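A.B. asks: sequence? don't have it. structure:
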């Protein structure tokens, strides 16, 4: 990559405007990320407080499933919102 960081950013912005950049539906992704982190921390707390190991495992499995759903939602092209036409 040649040029300064500002030049690269300007070129990327110009290219993005030409192709009609679309943005992800971040509210759902943030909610799923928060749920994943909460489940991971709950599993850690259950593990450290000497509760049954099955409860910690259930928290971690639920976190893995939620994380997978988050990634699927993030990369699914049907989940994109069109960029408003008035924004330049």
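C.D. replies: That came through fine. These figures come from a predicted structure and were not determined experimentally. Numbering: from 1, shown residues only.
A.B. asks: from here on, contacts and neighbour counts on C-alpha atoms
C.D. replies: OK.
A.B. asks: show me where this structure has helices.
C.D. replies: For the chain, the helices defined by DSSP state H cover 5-19, 26-48, 53-75.
A.B. asks: As a markdown table, the ones you listed with mean neighbour count and distance to residue 82 would be great.
C.D. replies: Conversion of the helices of the chain to a markdown table gives the following (neighbours: other Cα atoms under 10 Å; distance: least, Cα to Cα, whole Å):
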| stretch | mean neighbour count | distance to residue 82 |
| --- | --- | --- |
| helix 5-19 | 11 | 12 |
| helix 26-48 | 16 | 13 |
| helix 53-75 | 16 | 15 |
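A.B. asks: here's the one I want to compare it with:
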């Protein structure tokens, strides 16, 4: 006889408790995503309103660095929280 959904779910919960469920550290990833988006959006007025290509380029470089840090933090297994 096949197992019911409740029995399957109870088995999954027991396995998960034994394995130690781990999750991503979402607050840090969200903050880095916000910093990346803010820097990208700030580069537009820097170039078009202020006319400063240097400030815009600095914003793009900083956004690339923040985005790289965000993806590194997202995919690094050491950064997971128990």
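C.D. replies: Perfect, I can see it now. Note that the structure is a prediction, hence the values are computed from the model and not measured.
A.B. asks: Quick one: closest of the helices of structure 1 to residue 81 of structure 1.
C.D. replies: Closest to residue 81 of structure 1 of the helices of structure 1 is helix 26-48 (Cα to Cα; 9.7 Å).
A.B. asks: That closest one vs helix 53-75, what angle?
C.D. replies: Here the directions of helix 26-48 of structure 1 and helix 53-75 differ by 160 degrees (axes from the mean of the first three to the mean of the last three Cα atoms, to 10 degrees).
A.B. asks: what's the mean distance for helix 26-48 of structure 1 versus structure 2?
C.D. replies: When structure 2 is overlaid, helix 26-48 of structure 1 sits 0.7 Å from its aligned residues on average, using mean Cα distance after the TM-score superposition for structure 1.
A.B. asks: So what's the gap between that helix and the chain middle?
C.D. replies: 12 Å (Cα atoms, centre = their mean, to the nearest Å).
A.B. asks: by contact count, what packs against it?
C.D. replies: helix 53-75 (3 or more Cα pairs under 8 Å, 6 or more residues apart in numbering; DSSP states H and E).
A.B. asks: Who are the packing partners of the helix it packs on?
C.D. replies: Counting by 3+ Cα pairs under 8 Å, 6+ apart, helix 53-75 of structure 1 packs on helix 26-48.
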